[in-house]
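K.L.:
Below are the sequence and a predicted model for it; my questions follow.
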Amino acid sequence: MSKSLEEVNQSVATQNKTSTFRKILAFFGPAYLISVGYMDPGNWATDIAGGSQFGYALLWVLLMSNMMALLLQSLSARLGIVTQRDLAQASRETYSPFINYILYFLAEIAIAACDLAEVLGMAIGINLLFDIPLIDAVIITVLDTFLLLFLINKGIRKMEAFIIALVAIIGISFIFEMIFAQPEMGKVVQGLIPSMPNSAALYIAIGIIGATVMPHNLYLHSSLVQTRKFDRSVAGIKQALKYNLIDSTIALNLAFFVNAAILILAAATFYKNGMFEVAEIQDAHQFLAPILGTKWAPILFAVALIAAGQSSTITGTLAGQIVMEGYLNLRIQPWVRRIITRLIAIVPAVIVISIFGESVTGKLLILSQVILSLQLGFAIIPLIHFVSDKSKMKGFHISTLTQIGSWIVATIIVSLNVKLVYNEIVGWLETAENPIVLWLTVVPMAFGFLILLLYIVFKPFITKTKLEFQNHSPHNLDLQFSDIARYNTKRIAITVDFTSADAVAINSAFELGGIEAKYTLIHVVETVGAMVYGKNIEDHETLIDEKLLAEYKEMLSEKGFKVKTKLGFGKPYKVIPAIINKGGFDVLVMGTHGHTGFKDLLFGTTVDKLRHQISIPLFIVKI
């Protein structure tokens, strides 16, 4: 199993810090990337609707949602820190392929729905700020496609700094909005006391909770905490858990402030002036200036909306990469992944807006939240099972009290979301011109998902299977060696990547050189640290790769082959030619993994870039 977000995995050192503050600071960052998912444009509509219809009465719902989110995100961080697996990887190694494909499909739909909300939010912000037609603004959002690639190439700390800057823009904007709006602080405090004015308020409350906890954030957090390199001792893991909890608490409280500020702004402006029906983001923007008497209120509102959309779409695409790599063990180039995710969101938005006009954006946002609601249970429930498992968590499993609390939270969230989905389906059936189509498609699908949800909930309780993680080790490979020898005086180089493909490449090399040839196994470390520090890097990935090469050498030497190893650092298409041209080799054997044409575009290819830089024959093995 490859590392989660391998290009930045364990790229931030947390050891040898001189003070407690520096240690805490080294762990700070992942939760801020998570927090933007809790203040994305999908949350704005429910916050505005809640504030305009019921004033400050539903502030307590936001507070409760934030506490639920903090608990779930802490579980996600615990999974990543202790097991060094993200949620998608843990699911892949636990459930059957059939179940995993369904879970992957649902996760991808949820990420696409989330990206739809972020695209719409950012486009609405651009439309409001620069008076650009909404459909053009949607297309403009494609331009940020390469921003994630640029940021991640600069390192995870640079990305975290960028996201924190956007969060700061959102926070500062709403501080000024609060100054302009002058909310009644007594009523704000009163709104933190649980109450439910009527059934309509309950529906809005469900929407707020449904929009708050994002399923993709659970995948993302379990991966981002692995960007920190720390002592893997019991004390080191405890320290990492402690500092990440502090990080999550601060970041999610900032998200609570933003959501509360949006609701308070709606209450202090629209509810106070009897404008109870304001629920659209565009309407809220339009009414701010005349009500508050300043042109800066709508400008700051639009700027914050753009910042929320931009930051959320970056983290959403990262989550997409994690889900694809984790569930399918499939890695494609980040820019291709980004374009695919963005197009899945943009194409439906452009089509719907073109046909039905700009007034439909509010319904699209609501639809995206319903889709997210449908998927949420399939992320929360496996997470609770995983962090409760004693063998999997190596003694760092959650306590019985925390388990009870987690299941209560999961029950509340899943029940409310099931109700939300049920209400939407009933509404579609009542208003549809041809409800039979829905009965034959949507209803059976909903029942199927419900059965799958129940299966995931109860299976671990009924069948106590031992959940073992697969180890990234050559001993997992079934290497069978050929005795055929065609040439006996060769110096043969073989590239290896510690996957099952190595067996094919190594056997092909043995067929060329036989028992008398001299073989050199070449592996290139591609981590961010390796690219920056080269052979001076001493990160976890390098140590693992050195060990695996040594195990390969020992394994092959025992069979009578003459084997050396060579570890390179950086981009393979640059490093491998340098090793080959200095090594005096007769032939290089490497695999293409069967990539041709469009697959080369998706997966990238070292072969094409390398073949023109070496002066010896290249033996390409199709894996």
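P.N.:
Alright, I've got the coordinates.
K.L.:
CA only for contacts and neighbour counts going forward, please
P.N.:
Fine.
K.L.:
can you pull out the strands in the stretch 101-250 of the chain?
P.N.:
228-229 (DSSP state E, counting those that start in this stretch).
K.L.:
which residue ranges form the helices in it?
P.N.:
Listed in chain order, the helices of the stretch 101-250 of the chain (DSSP state H, counting those that start in this stretch) span 134-140, 147-153, 156-181, 185-190, 199-212, 215-224, 234-266.
K.L.:
Same check on the stretch 401-550 of the chain?
P.N.:
435-440, 442-462, 501-513, 528-533, 540-557.
K.L.:
putting a second one here so we can go through both:
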Amino acid sequence: MPKSLSFRSGLGSVLFWSVISAAFIGPGTVTTCSMAGSQYGFSLLWALTFSTLGTILLQEAAARITIASGRSLGEIISETYGLRSKALPLFLFGAVALGCAAYQAGNILGAVAGLTLLTQLPAWVLTIVVGVVSTALLWAGSTGGIAKFLGMVVGLMGIAFAYVAAQAVTDTSALMTSLVVPTLPDGSLVLVIGLIGTTIVPYNLFLGSGIGEGQQLSEMRWGIGLAVAIGGLISGAILLAGTLVTGSFSFENVAQTLSSRMGSWAGSFFAFGLFAAGFTSALTAPLAAAVTAKSLLGWPDTSTAYRAVWLVVMGVGMLFGLLGVKPVPVIVLAQAANGLLLPVVAVFLLLAVNNRKLLPAQYCNNLWQNIAMGLVVAISAFLGLRNLWLVFA
């Protein structure tokens, strides 16, 4: 008989799966959502609705194959397509690790930017503090413990952004329409791609599948659904807060604008939210790279190689943070790699959840799940090719 879902187990599952929300809500999300709100008001909220639903769909499928087969998505790809050559697993791991290392720099810089707005301490001091605390948590904590800790921080971040966003809503009917009716104002396509791409993150599929073993199916579905939905609401709150901002975009300008319009508390809440977004992502990016290495290359989480992966990712982020330089060339390269990675991983996932030799029939996709996933895969492929075109253009 299937295990019933209690309030306590359901809440624990939401906290556990909040690691996914923590991973996709980083400084890049704060920047993209704030710019979308500042430039287009509520008009692009529908892109967050789509990307949130797409993330739930893909993350549920990635975790389901692990629960059903006892193997992660990376292990399945490696076993199925890496028998004669390790080229594909190595390429996928390299693309994920490169993306994680590049974005880790932005995560630490974002966390430091938020702390700087709050404390006015030197950036190099704050960079060391963020890096050391993150390293200590990853070194000492289990995956489950880290995930639940991140869930609590994401909750605080959500409260901060939601409180600011509540002051920005003056037309409820326009807000509700924008959530479900797609529109493309002139010049908004790049931001739409950014809003979707910053939520449906390819390395999260490896992360979610890698930590899903041992979960109950009902708890996993409840946890992923609610945790990612909360993440989508936080992204929407950031966009709504951005509607209050005018002029050129910078974190300082956002904080100053909110403070002048609503009081100093609003600027402080934004600064804390920015710090929380950077700090949670500074934990999840190295963790995602290490979990991907474990699943694709078979490195156990007790091995030196596993720890070396997340230490290198953390070190790259701290280095760029101490130098005060945004790693633009590396990020451009990472965007190109992830542009290829997202549709590739999504296609492998779609094949895996329809493989009756791999999964019991009750765990395979039904017709409607295949239609929905096919739509997400098609749009993911478009986004990947569009990102590549933008990089090379």
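P.N.:
Happy to help now that I have it. Treat the numbers as computed from the prediction; the structure is a model and nothing was measured.
K.L.:
Just name the most buried of the helices of the stretch 101-250 of structure 1.
P.N.:
Mean neighbour count (mean count of other C-alpha atoms under 10 Å) peaks for helix 215-224 among the helices of the stretch 101-250 of structure 1, with a mean of 28.
K.L.:
That one maps to which residues in structure 2?
P.N.:
Under the alignment (TM-score structural alignment), helix 215-224 of structure 1 falls on residues 202-211 in structure 2.
K.L.:
residue in structure 1 matching residue 295 of structure 2?
P.N.:
Residue 295 of structure 2 maps onto residue 326 in structure 1, by TM-score structural alignment.
K.L.:
Any chance of JSON lines for the helices of the stretch 401-550 of structure 1, columns distance to residue 189 of structure 1?
P.N.:
Conversion of those to JSON lines gives the following (distance: least, C-alpha to C-alpha, whole Å):
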{"stretch": "helix 435-440", "distance to residue 189 of structure 1": "45"}
{"stretch": "helix 442-462", "distance to residue 189 of structure 1": "38"}
{"stretch": "helix 501-513", "distance to residue 189 of structure 1": "62"}
{"stretch": "helix 528-533", "distance to residue 189 of structure 1": "47"}
{"stretch": "helix 540-557", "distance to residue 189 of structure 1": "49"}
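K.L.:
any idea which of these is most buried?
P.N.:
helix 501-513 (a mean of 21).
K.L.:
can you state the direction angle for that helix and helix 540-557?
P.N.:
40 degrees (axes from the mean of the first three to the mean of the last three C-alpha atoms, to 10 degrees).
K.L.:
what's helix 501-513 of structure 1 aligned against in structure 2?
P.N.:
Using TM-score structural alignment, there is no partner range for helix 501-513 of structure 1 in structure 2.
K.L.:
what helices or strands is that helix leaning on?
P.N.:
strand 491-495, strand 587-591, strand 618-621 (3 or more C-alpha pairs under 8 Å, 6 or more residues apart in numbering; DSSP states H and E).
K.L.:
Which one of the ones you listed lies nearest to residue 206 of structure 1?
P.N.:
strand 587-591 (52.5 Å; C-alpha to C-alpha).
K.L.:
Quick check: buried residues in that closest one?
P.N.:
Buried residues in strand 587-591 of structure 1, counted by 16 or more other C-alpha atoms under 10 Å: 587-591.
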